[in-house]
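In: please find the sequence and the predicted model below.
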Amino acid sequence: MTARKPNPAATAAHERRFPGHVSTLAATEPELTEYFDNFAFDEVLQHAQEVPERTRLMTQLAAMTAVGAVAEYRVMLGAALTIGVTPVEAKEIVYQAVPYAGMARVFDFLHATNDVLTDRGVELPLEGQSTTTRDTRTAQGPAVQKRISS
C-alpha cells in the first residue's frame, strides 16, 4: 500500500502544534488521518484568519470539555501550550466549564490539565487568580460588571 500523507500545508500546521509527533492512527488509519489532517490543519485554517491561533485552540479546548473528549483534550492542550496558551488560561477554560458542563464532567478535565501541565514541568498549584474574597465579592462584583460593560 502506498503511504498516505497530508498535504504540505497541513503537515506544516500539524508540526507547529505537535512538534515531532506522529499520530498512532496514521499507521492503522492512513486514509482517515490524511483526510482529517488536510481538513483540520489546512482547509479550515484557510478560512479562519480572523481568529488568532491561540483563540482557536482555546475554543477547541472548551468544546472538547463540553462534549467530554478527554483524550483529545489532552493532545490539544499540549498543542495549545506549545503555541502560547498559558497554564492559567488553560485552567480558566476548565473552570469556566463548571456552570455549563457540570462539575462531574469537569473533574476529568481538571485531572487531565494537571497531568499535562505537570508533564511539562509546571509546578502546581498555580498562583491564585482571585481578585475578590467571599466577604468583598458582593460589594466589588457590581463595580467589575460596570467596568466590563462600559
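Out: Received the coordinates, thanks. Residues are numbered from 1 along each chain as shown.
In: for the rest of this, base every contact and every neighbour count on C-alpha atoms.
Out: Fine.
In: from the chain's centre, how far out does stretch 61-73 sit?
Out: From the chain centre to the centre of stretch 61-73 is a distance of 8 Å (CA atoms, centre = their mean, to the nearest Å).
In: show me what contacts residue 112?
Out: 70, 73-74 (CA atoms under 8 Å, 6 or more residues apart in numbering).
In: helices - which of the residues you listed land there?
Out: 70, 73-74 (DSSP state H).
In: export the contacts of residue 112 to CSV and tack on neighbour count and distance to residue 61?
Out: Output for the contacts of residue 112, formatted as CSV (neighbours: other CA atoms under 10 Å; distance: CA to CA, whole Å):
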residue, neighbour count, distance to residue 61
70, 21, 10
73, 22, 6
74, 21, 9
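In: between those, which is nearest residue 27?
Out: residue 74 (20.5 Å; CA to CA).
In: how close does that closest one sit to residue 35?
Out: With distances taken as CA to CA, to the nearest Å, residue 74 is found 22 Å from residue 35.
In: what of residue 45?
Out: For residue 45, the distance to residue 35 - CA to CA - is 14 Å.
In: longest helix in the protein, please.
Out: The chain, longest helix under DSSP H: helix 103-119.
In: show me what the next helix-or-strand element following it is packed up against.
Out: The helix or strand immediately downstream of helix 103-119 is helix 137-149, counting by DSSP states H and E. Contact partners of helix 137-149 among helices and strands, from 3 or more CA pairs under 8 Å, 6 or more residues apart in numbering; DSSP states H and E: none.
In: presented hereafter is structure B, for comparison with structure A:
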Amino acid sequence: MAITKCSREYHEKMFPGYHSSLWETDPEFIERFDNFAFDEVINEEGQGLEDRTRFMAILAALLGCQGVDEYRAMLPAAMNFGVAPVEIKEIVYQAVDYLGIGRVFPFLKVTNEVLTEQGIQLPLEGQAKTTMEDRLEKGIQAQVDIFGEGMREFYKSGPQESRHINRWLAENCFGDFYTRSGLDYCQREMITFCFLAAQGGCEPQLISHAAANMKLGNDRRFLIRVISQCLPYIGYPRSLNVLQCVNKAAE
C-alpha cells in the first residue's frame, strides 16, 4: 500500500503500536482514507489547526453525527494530542443541550469506559460555577457575553405558552453548562458549532452560532479550518451546508 510517510507518522502518534485489521480486509479504502484524513487534510496549506483544537472539534463532530464507534477509537488519540479528561467530559456534557440525552448517553458511557481504561479516576473534579438560585442570572450574562446585549431580556420573550423554553435556554443550557470551568467561551462556541454542523438540519441555529463564534474571535477563516478538519468525519454534504451558513453569518 502507498500510505504516505506523513500519514503513517500521524497514525502512530494517534494510536501508538496499533495495527488496524482494515489494512488487511480493506487495503484500498484505508490507503485513500488514511492518506486523505491524516495527511492531505492536516497539511492542506492554510487549513491546519493546532492539534489539541483539531481533536476537540473532531470529538464534538463525532458526537453530532452519532459516530460512537469512531469516537471510542479517537478518544485515546485525542488524549495523546493533549485534550485533557476534563475537557473531554465538558464536550460530552455540553452536547446534551444540542443533541439531547438520548443521543449523548452512549457517548457518556464510552467516555467513562475509556477514561477508566486510561487509569483516570472518576468522578473528575467538579466544574460547576452556578447554583440553582443564580443559574438564571449567570446564564443570562453568559448569553450576553457571547451574543450581545440583545440577549438580556430574551428569556422573557415569545408567546406566553412557549416562553418557558427561552427561560430554560438561559438557565439550563447557558446557566448550567456554559458557565462551567474546563472550557472557555471560545472553545464552547466552537464545539457547539461542531455539534450543529455534524447533525445537520439546524441551519438557523448554526448561522447564529457561527456569528457568535466570530464575535468571540473564532473568525470566518478559523471556522473554515474547523470545517476542513472535520470533513472526513461528517462528509461533504454537511460540510458544504455549514460553509454556506458560515458565509451567511459573515455577511
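Out: Noted; the coordinates are in hand. Source: prediction; values computed, not measured.
In: distance between the ends of stretch 37-51 of the second structure?
Out: Stretch 37-51 of the second structure: ends 13 Å apart by CA to CA.
In: can you give me the buried ones in it?
Out: 37-39, 41-42, 47-49 (16 or more other CA atoms under 10 Å).
In: please apply the same query to stretch 79-94 of the second structure.
Out: Buried-residue list, stretch 79-94 of the second structure, by 16+ other CA under 10 Å: 79-81, 83, 85-94.
In: farthest-separated two in those?
Out: 80 and 94 (22.2 Å).
In: count the neighbours of residue 29 of the first structure for me.
Out: 12 (other CA atoms under 10 Å).
In: tell me the counterpart of it in the second structure.
Out: Under the alignment (TM-score structural alignment), residue 29 of the first structure pairs with residue 26 in the second structure.
In: also residue 110 of the first structure?
Out: Aligned partner of residue 110 of the first structure by TM-score structural alignment: residue 108.
In: repeat that for residue 129 of the first structure.
Out: Using TM-score structural alignment, residue 129 of the first structure lines up with residue 127 in the second structure.
In: for residue 207 of the second structure, see how far away that match is.
Out: Separation of residue 127 of the second structure from residue 207 of the second structure (CA to CA) stands at 29 Å.
In: now swap in residue 8 of the second structure and tell me
Out: In terms of CA to CA, residue 8 of the second structure sits 37 Å off from residue 207 of the second structure.
In: with neighbour numbers in mind, choose between the two.
Out: The residue with more neighbours, out of residue 8 of the second structure and residue 207, is residue 207; 23 against 15, by other CA under 10 Å.
In: in which helix or strand would I find the residue positioned nearest the centre of the second structure?
Out: Nearest to the mean C-alpha position of the second structure, by CA atoms, centre = their mean, lies residue 60 at 2.5 Å. In this assignment (DSSP H and E), residue 60 of the second structure forms part of helix 51-64.
In: so that helix aligns onto which residues of the first structure?
Out: Against the first structure, helix 51-64 of the second structure falls on residues 53-66 (TM-score structural alignment).
In: same thing with stretch 198-217 of the second structure?
Out: The aligned range for stretch 198-217 of the second structure is empty, by TM-score structural alignment.
In: ok, residue 106 of the second structure - contacts?
Out: residue 68.
In: number of nearby residues for residue 6 of the first structure?
Out: Using other CA under 10 Å, residue 6 of the first structure has 20 neighbouring residues.
In: ok, now which ones touch the equivalent of it over in the second structure?
Out: Residue 6 of the first structure maps onto residue 3 in the second structure, with residues paired by TM-score structural alignment. Applying CA under 8 Å, 6+ apart to residue 3 of the second structure gives the contacts 31, 34-35.
In: report the buried members of the residues you listed.
Out: Buried members of the contacts of residue 3 of the second structure, counted by 16+ other CA under 10 Å: 31, 34-35.
In: nearest to residue 131 of the second structure among these?
Out: For these, the nearest to residue 131 of the second structure is residue 34 (46.1 Å; CA to CA).
In: I'd guessed the closest one sits against residue 7; true?
Out: Yes: the criterion here is CA atoms under 8 Å, and residue 34 of the second structure meets it with residue 7 at 6.2 Å.
In: confirm for me that residue 97 of the first structure is in contact with residue 61.
Out: No: using CA under 8 Å, residue 97 of the first structure is not in contact with residue 61, being 10.3 Å away.
In: neighbour-wise, which of these two wins?
Out: Between residue 97 of the first structure and residue 61, residue 61 has the larger neighbour count (other CA under 10 Å), namely 24 against 18.
In: re the thing from before, any figure for the gap between the match of residue 6 of the first structure and residue 78 of the second structure?
Out: 22 Å.
In: the helices in the stretch 151-251 of the second structure, which residues?
Out: Listed in chain order, the helices of the stretch 151-251 of the second structure (DSSP state H, counting those that start in this stretch) span 163-168, 185-199, 203-216, 220-234, 236-250.
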